[in-house]
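Peer 1: sequence and predicted structure, then a few things I'm wondering about:
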Amino acid sequence: MTVSMRAGYQGTGPGPITPDGCAVELYARLPVGDEPDIVAGAVPKGARLLELGCGAGRMTHPLVERGFAVTAVDESQDMLDRVRGARTVRSAIEALDLGERFDVVMLASFLVHAGDPDVRRGLLRTCVRHLAEGGCVLFQREGEDWHERVPRERVDPAGFTVRLVSAEPVGDGVNSVRARYVFPDATWTQTFLSRPLTREQFEGALAEAGLRVDRYLTEDRTWVRAVAGPGPGEAGER
């Protein structure tokens, strides 16, 4: 399948590659970690949940199994074809307008670190547009030293190796990040653009969108629960 890659994004390896460099076969293989437990511990049981950027359903499936009514959104039909048990919608996140509101909106996979600030603003507007009164938005952030500890690698208990090969500045506070996933029978790479955000910059971006941090859900502050309302001020990068 031929796709038009976004500038600065690239992926290699067997199977379809999405416009942002994600390999569908790779994402279908990646095991779920503790993320569904983090989500389940932060929101009401059985909540209506809008998952933005669901990929091949790595988190979707365990959330459905936990009783959440999930609407899963992705721009790649190849990804959505792997999703089971959830309502699926094919759309770019920034353009999504379902005319509905959800108890929980989830923007995981570090998407809030989009290199283009206008794209990030579009993502956050979509979150707010679909948020029910009294609901919350769950974000997954990069670790605060994630771009500094490179190269590094992690051997997953499932038997594959994840290597963060490089994070090279390309201007305007954005890095080009290259990752490699090595399985016994296949290797995939992904290159993408990412904007490191300090805690203050992240909270400032949320405030600009009309959101505020309710609480950080993990000790490393990579998972965040946000709600509608004024933030801590206008600090941070715009």
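Peer 2: Perfect, I can see it now.
Peer 1: switch to C-alpha atoms for all contacts and neighbour counts from now on
Peer 2: Fine.
Peer 1: the residue sitting nearest the centre point of the chain: what secondary structure?
Peer 2: Centroid-nearest residue in the chain: S109, 2.3 Å away (criterion: Cα atoms, centre = their mean). What DSSP: H, G, I helix; E, B strand; the rest coil gives for S109 is coil.
Peer 1: ok, for it, nearest residue in space, not its chain neighbours?
Peer 2: Counting by Cα to Cα, 6 or more residues apart in numbering, the nearest residue to S109 once its immediate chain neighbours are dropped is Q140, at 6.2 Å.
Peer 1: next up, a second structure to put side by side with the first:
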Amino acid sequence: MDIDKAHVALRFAQAGLSYSEHAVVQKQIALHLAGLMAKHLPSHEFSEVLEIGCGSGNLTDQLLEQFRIKKLLLNDLYAEVQQHFSALSNSSTQIDWLIGDIEQVALPKALNLVASCSALQWLTDFNALTAKVHNSLSEDGYFCFSSFGPQNLIEIKTLTGQGLNYFSAAQIVDILVGNQFEILHLSEQRYHLDFTHPKQVLQHLKATGVTATGSGYRWTKYSLQKFYQEYQQFSEKDEAGHLQYALTYHPIYCIARRKP
């Protein structure tokens, strides 16, 4: 599907205050990604780091906690995101901002590390961005990220036809290798959130800005009731006999090193 970046920015800006509370899976993904980085990167000290799509700071907090970074450049689509980072003024790390579409803005040279969590699925051209990152990294610099795979929010796509076109892990490897990266780690997970009614699924997605995947989709009373009814196929009873409605997240994690 075509991605309207202005619409994506608007939806995430509108969800800004509710995102931190409801993005429970994204927090777990950030924690897991940071742990993988700590395990696989030979050094925990970096002169200059870029984070793509910093959002409300889930990965940012982990980067500053687990690594010693002299300068951290934070990117996101919209300037309002900076409201989540007021506490960083006390950090010993120099914090700079690169607001705008990461596919369009110029990147500094000689970055030691480019990191991103739950953001790269919004790219129009992941291959072009990978080449851009390669050109901006120092020799033996690292590209570490999580993105989402084909089973992500599969329940929503099945019922509405709305959703992003996600790359598989194999496709991500092909793109990275084709752009002169060495894969140090690649893994996948499945997270399942349970809700007591399909309406709560939609409320959760709205609170985390994910409704940006359906910019042209309009709910009617009929389509909403149809959605609730058809979501029964994704329900199971818990131990108490109550129906639980599942929503799937499918993160893919990658730790890659730039080849000279």
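Peer 2: Alright, I've got the coordinates. Computed from a predicted structure; not experimentally measured.
Peer 1: rewinding a little: return the residue of the second structure aligned against the residue nearest to S109 of the first structure.
Peer 2: Aligned by TM-score structural alignment, Q140 of the first structure pairs with S146 of the second structure.
Peer 1: that match sits in which helix or strand?
Peer 2: Following DSSP states H and E, one finds S146 of the second structure within strand 137-148.
Peer 1: how much does that strand stray from the first structure?
Peer 2: Mean deviation of strand 137-148 of the second structure relative to the first structure after superposition (mean Cα distance after the TM-score superposition for the first structure): 1.3 Å.
Peer 1: follow-up on the earlier one: the residue nearest to S109 of the first structure contacts F110, doesn't it?
Peer 2: Yes: applying Cα atoms under 8 Å as the test, Q140 of the first structure and F110 come out as touching, 5.4 Å apart.
Peer 1: please identify which of those two sits among more neighbours.
Peer 2: More neighbours surround Q140 than the other of Q140 of the first structure and F110, with 20 against 16 (other Cα atoms under 10 Å).
Peer 1: OK, contacts around that one?
Peer 2: Going by Cα atoms under 8 Å, 6 or more residues apart in numbering, Q140 of the first structure touches 107-112, 222-224.
Peer 1: number of residues surrounding the residue lying closest to R257 of the second structure once chain neighbours are set aside?
Peer 2: Excluding its sequence neighbours, the residue lying closest to R257 of the second structure (Cα to Cα, 6+ apart) is Y142, at 4.5 Å. When neighbours are defined as other Cα under 10 Å, Y142 of the second structure has 27 of them.
Peer 1: would you agree Y142 of the second structure is in contact with C254?
Peer 2: No: counting by Cα under 8 Å, Y142 of the second structure sits too far from C254 to count as a contact (10.3 Å).
Peer 1: can you give me the helices in the stretch 51-200 of the second structure?
Peer 2: If DSSP state H, counting those that start in this stretch is used as the criterion, the helices of the stretch 51-200 of the second structure fall at 58-66, 126-136, 154-160, 169-178, 198-207.
Peer 1: among the ones you listed, which is nearest Q225 of the second structure?
Peer 2: Nearest to Q225 of the second structure, of all the helices of the stretch 51-200 of the second structure, is helix 198-207, at 9.7 Å by Cα to Cα.
Peer 1: where in the first structure does the closest one align, residue-wise?
Peer 2: Matched against the first structure by TM-score structural alignment, helix 198-207 of the second structure finds no partner residues.
Peer 1: mind listing what's buried in the helix or strand following that helix?
Peer 2: The helix or strand immediately downstream of helix 198-207 of the second structure is helix 221-230, counting by DSSP H and E. Of the residues in helix 221-230 of the second structure, F227 count as buried by neighbour count, 16 or more other Cα atoms under 10 Å.
Peer 1: and the helix or strand just after helix 221-230 of the second structure, what's buried?
Peer 2: Downstream of helix 221-230 of the second structure, the first helix or strand assigned by DSSP H and E is strand 235-237. Burial within strand 235-237 of the second structure, assessed by neighbour count using 16+ other Cα under 10 Å, is assigned to S235.
Peer 1: contacts for stretch 96-105 of the second structure next, please.
Peer 2: 5, 52, 71-79, 123-125, 128-129.
Peer 1: please pick the buried ones from those residues.
Peer 2: The neighbour-count test (16+ other Cα under 10 Å) marks 5, 52, 71-78, 123, 129 as buried among these.
Peer 1: helix, strand, or coil at R11 of the second structure?
Peer 2: Quick answer, by three-state DSSP: R11 of the second structure is helix.
Peer 1: mind listing what A6 of the second structure touches?
Peer 2: For A6 of the second structure, the contact set (Cα under 8 Å, 6+ apart) is empty.
Peer 1: which ones are touching E153 of the first structure?
Peer 2: Going by Cα under 8 Å, 6+ apart, the list of residues near E153 of the first structure reads 161-164.
Peer 1: so what corresponds to F181 of the second structure in the first structure?
Peer 2: So, by TM-score structural alignment, F181 of the second structure is matched to L211.
Peer 1: quickly note the distance from its match to P196 of the first structure.
Peer 2: 19 Å (Cα to Cα, to the nearest Å).
Peer 1: so what's V39 of the first structure up against?
Peer 2: By Cα under 8 Å, 6+ apart, the neighbours of V39 of the first structure are L138.
Peer 1: can you add distance to D194 of the second structure and give the buried ones among the contacts of stretch 96-105 of the second structure back as JSON lines?
Peer 2: Formatted as JSON lines, those follow (distance: Cα to Cα, whole Å):
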{"residue": "K5", "distance to D194 of the second structure": "30"}
{"residue": "I52", "distance to D194 of the second structure": "29"}
{"residue": "K71", "distance to D194 of the second structure": "39"}
{"residue": "L72", "distance to D194 of the second structure": "36"}
{"residue": "L73", "distance to D194 of the second structure": "36"}
{"residue": "L74", "distance to D194 of the second structure": "33"}
{"residue": "N75", "distance to D194 of the second structure": "32"}
{"residue": "D76", "distance to D194 of the second structure": "30"}
{"residue": "L77", "distance to D194 of the second structure": "30"}
{"residue": "Y78", "distance to D194 of the second structure": "31"}
{"residue": "L123", "distance to D194 of the second structure": "28"}
{"residue": "L129", "distance to D194 of the second structure": "34"}
